[in-house]
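Asker: After the sequence you'll find the predicted model.
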Amino acid sequence: MEPANELVYIVDDETSVGEALSTLLRANGKRVQIFTSGQDFLDFARRDSCACLILDLKMPGLGGLEVQKLISTKTSIPVIFLTGRGDIPSTVRAMRGGAVDFLTKPVDEDALLASVERALRQDYATRQEAVEYARLVARYESLTPREREVLSLLARGLLNKQAAFELGITEYTVQIHRGHIMRKMEADSFATLVKLAGKLELEMMSTSHGKM
């Protein structure tokens, strides 16, 4: 990760808390943006960067759990909850909603910094996975309709001759298609090709593209 591209959002209705957290994080090289309400954060046009959210559980208006739920319908960002009046049900709901951590005020500085680092690493990994998947889909899109048919059958475990029979073509033609597929999908082995096909969930892909 490049620290210059990282951003930590803080949402807490207590200005003093937000400022204290901001000072701590900035002193440790983090870029910070503070909001005093959940609605302000939701209305904010976030930049596309590696980020995490430190979110107060109990706030006037939208509470932390409500903000977490609303965020999850639009985007993905790791959340660290803070509370001075936490309870077990809230903790469970927060964790089920994908929260990275649930810390009690006054917050232990080392625990908070460790949680922020973990949250940023998580967001970075999620972003990388999304980029890699988009590239994989683009490679799949470069296949011809017939190549997609062949890939789908081979990924299901059919031999070349079995795929040829299913498609009403020669085994040699299947071998030719297989070579083109391996090259376009950038697979260095057939095992890798099958693994890539599994990531694509070809049945779902074929539904979106019509008959493969």
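Answerer: Received, thanks.
Asker: all contacts plus neighbour counts: C-alpha atoms, from now on.
Answerer: Fine.
Asker: Surely Leu24 is in a strand?
Answerer: No: secondary structure of Leu24 (DSSP: H, G, I helix; E, B strand; the rest coil): helix, not part of a strand.
Asker: ok, it to Ala111 distance?
Answerer: Per C-alpha to C-alpha, to the nearest Å, Leu24 is found 12 Å from Ala111.
Asker: the more surrounded of these two?
Answerer: Neighbour count, other C-alpha atoms under 10 Å: between Leu24 and Ala111, Leu24 has more, with 14 against 11.
Asker: Which residues are in contact with that one?
Answerer: If you count contacts by C-alpha atoms under 8 Å, 6 or more residues apart in numbering, Leu24 has them with Glu109.
Asker: Next secondary structure element downstream of the helix or strand Ser90 falls within?
Answerer: Element membership of Ser90 [criterion: DSSP states H and E] is helix 88-96. Using DSSP H and E, the helix or strand that follows helix 88-96 in sequence is strand 101-104.
Asker: Who are the packing partners of that next one?
Answerer: Counting contacts by 3 or more C-alpha pairs under 8 Å, 6 or more residues apart in numbering; DSSP states H and E, strand 101-104 packs against strand 79-83, helix 88-96.
Asker: putting a second one here so we can go through both:
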Amino acid sequence: MNGSAPAVYIVDDDPAVRESLVLLMETEGLLARSFPSARDFLAAGPENWRGCVVTDVRMGEMSGMDLLAQVKQTAPHLPVVMITAYGDVPLAVEAMKLGASDFLEKPYAEREFIAAVRGALNEAANAEARTGVRLEMERKFQTLSASERRVLGGLLEGKLNKTAAYEMGVSLRTVEALRASVMTKLGADSLSDLVRATMRAGLDRIISSAAAETGPFPPP
């Protein structure tokens, strides 16, 4: 499994359960692969895999909770669906606190299992999309000059162009030109688009730091 296509990774020490769940996933048109233990799954190197993990909480030498903790460290992009015994609410709550995508109580209906898995797969796909947006925004941000970054920082702080010009010791026309360049390079049609994109990409702290720079205004 090279991780090129999303799949459902089933980790359970009961061979009958593994077989039935793999069959159910294939019936739903989903790729599936099973592992007899948490250690076997981790040893297979899931760091670059796509999809989601389904695991029983109670297994042999390494529990589903231990697996959840490891996945969150080594492959945090993989949502984990936990399967718990009936009435094991405290364990389910603990699993959710540790970052589980969802949990199912035994016995569960097939439709419940399918819904939980599809929810986890959607979660993974959305995370991939957000990562793609962030990386693209970071790439665009790297094309900005030091002066453009300072102007961008001022925009995010709500400063008027004339205020930014005064603080930076440059003309209003220079700030306006830099602002237009920032909008073009970052592909933003409006200030609200610009704010939204930078916040989603997590660039606001970097930009704020650039805006706080002092000293001579750098060349464009």
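Answerer: On my side now, so go ahead. Quick caveat: nothing in here was measured; it's all calculated off a predicted structure.
Asker: Kindly provide the TM-score of these chains.
Answerer: After superposition, the two chains reach a TM-score (TM-score structural alignment, normalised by the length of structure 1) of 0.90; 208 aligned residues with a C-alpha RMSD of 2.1 Å.
Asker: picking that back up, single out the most deeply packed of the helices and strands packed on strand 101-104 of structure 1.
Answerer: strand 79-83 (a mean of 24; mean count of other C-alpha atoms under 10 Å).
Asker: As CSV, the helices and strands packed on strand 101-104 of structure 1 with distance to Arg127 of structure 1 would be great.
Answerer: Shown next, in CSV, are these (distance: least, C-alpha to C-alpha, whole Å):
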stretch, distance to Arg127 of structure 1
strand 79-83, 15
helix 88-96, 21
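Asker: among these, which is nearest Leu120 of structure 1?
Answerer: Nearest of those to Leu120 of structure 1, taken as C-alpha to C-alpha: strand 79-83 at 9.9 Å.
Asker: so the top helix by length along structure 1 versus strand 79-83, what angle?
Answerer: Of all segments of type helix in structure 1, defined using DSSP state H, the longest is helix 109-141. Here helix 109-141 of structure 1 points in a direction 150 degrees away from that of strand 79-83 (axes from the mean of the first three to the mean of the last three C-alpha atoms, to 10 degrees).
Asker: with structure 2 superposed, average distance for helix 109-141 of structure 1?
Answerer: In the superposition with structure 2, the average deviation recorded for helix 109-141 of structure 1 is 0.7 Å (mean C-alpha distance after the TM-score superposition for structure 1).
Asker: Give the other helices and strands that that helix contacts.
Answerer: Helix 109-141 of structure 1 packs on strand 50-56, strand 79-83, helix 190-200, going by 3+ C-alpha pairs under 8 Å, 6+ apart.
Asker: what distance separates it from the centre of its chain?
Answerer: How far helix 109-141 of structure 1 lies from its chain's middle: 6 Å, per C-alpha atoms, centre = their mean, to the nearest Å.
Asker: go on, stretch 75-83 of structure 1?
Answerer: Distance of stretch 75-83 of structure 1 from the chain centroid (C-alpha atoms, centre = their mean) equals 14 Å.
Asker: Neighbours of Gly61 of structure 1, how many?
Answerer: Gly61 of structure 1, neighbours per other C-alpha under 10 Å, totals 11.
Asker: Just to confirm, what residue in structure 2 is aligned with it?
Answerer: Superposed on structure 2 with TM-score structural alignment, Gly61 of structure 1 falls opposite Glu61.
Asker: where does that match land in three-state SS?
Answerer: Three-state assignment for Glu61 of structure 2 (three-state DSSP): coil.
Asker: ok, it to Asp12 of structure 2 distance?
Answerer: Glu61 of structure 2 is 12 Å from Asp12 of structure 2, by C-alpha to C-alpha.
Asker: Pull up the gap between the aligned residue in structure 1 for Val133 of structure 2 and Thr126 of structure 1, please.
Answerer: In structure 1, the residue matched to Val133 of structure 2 (TM-score structural alignment) is Glu132. Applying C-alpha to C-alpha, the value for Glu132 of structure 1 to Thr126 of structure 1 is 10 Å.
Asker: neighbour-wise, which of the two wins?
Answerer: For the pair Glu132 of structure 1 and Thr126, the greater number of neighbours falls to Thr126 (16 against 12), based on other C-alpha under 10 Å.
Asker: what's the distance between that one and Ile10 of structure 1?
Answerer: With C-alpha to C-alpha as the criterion, Thr126 of structure 1 and Ile10 of structure 1 are 21 Å apart.
Asker: again with Asp188 of structure 1
Answerer: Asp188 of structure 1 is 45 Å from Ile10 of structure 1, by C-alpha to C-alpha.
Asker: Neighbour count for those two, which is higher?
Answerer: Ile10 (26 against 10).
Asker: circling back to that earlier point, have a look at how far, on average, the helix or strand following the longest helix of structure 1 is from structure 2.
Answerer: For helix 109-141 of structure 1, the succeeding helix or strand toward the C-terminus, using DSSP H and E, is helix 145-155. With mean C-alpha distance after the TM-score superposition for structure 1, helix 145-155 of structure 1 departs from structure 2 by a mean of 0.7 Å once superposed.
Asker: Which residue of structure 2 lies farthest from its centroid?
Answerer: No residue in structure 2 sits farther from the centre than Ser171, which is 41.2 Å out by C-alpha atoms, centre = their mean.
Asker: Please tell me how far that one sits from Val81 of structure 2.
Answerer: 57 Å.
Asker: Equivalent analysis for Gly51 of structure 2, please.
Answerer: 11 Å.
Asker: Quick check: neighbours shared by these two?
Answerer: With C-alpha under 8 Å, 6+ apart, Gly51 of structure 2 and Val81 have common neighbours Ala120.
Asker: Residue nearest the middle of structure 1, spatially speaking?
Answerer: Nearest to the geometric centre of structure 1 sits Thr126, at 3.6 Å (C-alpha atoms, centre = their mean).
Asker: For Leu7 of structure 1, which residues are in contact?
Answerer: Leu7 of structure 1 sits next to 30-33, 49-52 when contact means C-alpha under 8 Å, 6+ apart.
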